[in-house]
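Student: sequence unknown, structure follows:
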């Protein structure tokens, strides 16, 4: 299943820089691992915000939930999820 996910990050301003940097490094490593596996298909920065739009390709709700909960920055995120399905007018055949 495909999911459109918006993630807004709000790291507390009083978090020590070394802790924030360590969380960001773990987040980057985890997200790139998921991208390489094909589960995190796309990630797009939202200009001017500490936020992104992403597309996940996972088995279902439970797998997406587990992936999102494992994000190192999860405690500092507001996340909204929209399930996607193929549009009948799409000319692309590679998307489910």
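Tutor: Okay, I see it. These figures come from a predicted structure and were not determined experimentally.

Student: Could you use CA atoms for every contact and neighbour count after this?
Tutor: Fine.

Student: Show me where the protein has its helices.
Tutor: 17-37, 61-69 (DSSP state H).

Student: And the shortest one, what's buried?
Tutor: Yep, that's helix 61-69 we're talking about. Neighbour counts over helix 61-69 (16 or more other CA atoms under 10 Å) mark 64, 67-68 as buried.

Student: Could you pull up the contacting residues of residue 93?
Tutor: If you count contacts by CA atoms under 8 Å, 6 or more residues apart in numbering, residue 93 has none.

Student: returning to that earlier point: TSV for the buried residues of helix 61-69, including distance to residue 83?
Tutor: Conversion of these to TSV gives the following (distance: CA to CA, whole Å):
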residue	distance to residue 83
64	11
67	15
68	14
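
Student: structure B:
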């Protein structure tokens, strides 16, 4: 199943910068791991915001939730999820 996921990150101003830098490094590593695994198919930064738009390819809503909750910055995220299905006019065979 494909999901369009928007993640807005809201780190408190009084958060420890060293701890946040460590979380960001872990976040990058986890995001790249999931991309290499093929479940995080697209990752796009939203210009001008600490936000991204992503496409995930997972088996279920539950799998997506479990995966998102493994992201180190998850406690600081507002996440919006939209389930997707193939458009009949699409020319791409891999957008199931």
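Tutor: Ah, there it is. Owing to the predicted nature of the structure, the values given are computational and were not obtained by experimental measurement.

Student: which among the buried residues of helix 61-69 of the first structure gets closest to residue 35 of the first structure?
Tutor: The shortest approach to residue 35 of the first structure among the buried residues of helix 61-69 of the first structure belongs to residue 67, at 11.9 Å (CA to CA).

Student: Residue 91 of the first structure versus the closest one, what's the distance?
Tutor: Using CA to CA, to the nearest Å, we find residue 67 of the first structure at a distance of 30 Å from residue 91 of the first structure.

Student: what does residue 35 of the first structure give?
Tutor: 24 Å.

Student: More neighbours: which of these two?
Tutor: More crowded of residue 35 of the first structure and residue 91, by other CA atoms under 10 Å: residue 35, with 16 against 8.

Student: doesn't residue 54 make contact with that one?
Tutor: No - Residue 35 of the first structure is beyond contact range of residue 54, at 10.5 Å (criterion: CA atoms under 8 Å).

Student: Touching both of those two, which residues are there?
Tutor: 41-42.

Student: What is the neighbour count of the closest residue to residue 12 of the first structure other than its chain neighbours?
Tutor: Excluding the flanking residues, the one nearest residue 12 of the first structure by CA to CA, 6 or more residues apart in numbering is residue 76, at 7.8 Å. Close neighbours of residue 76 of the first structure, defined as other CA under 10 Å, add up to 14.
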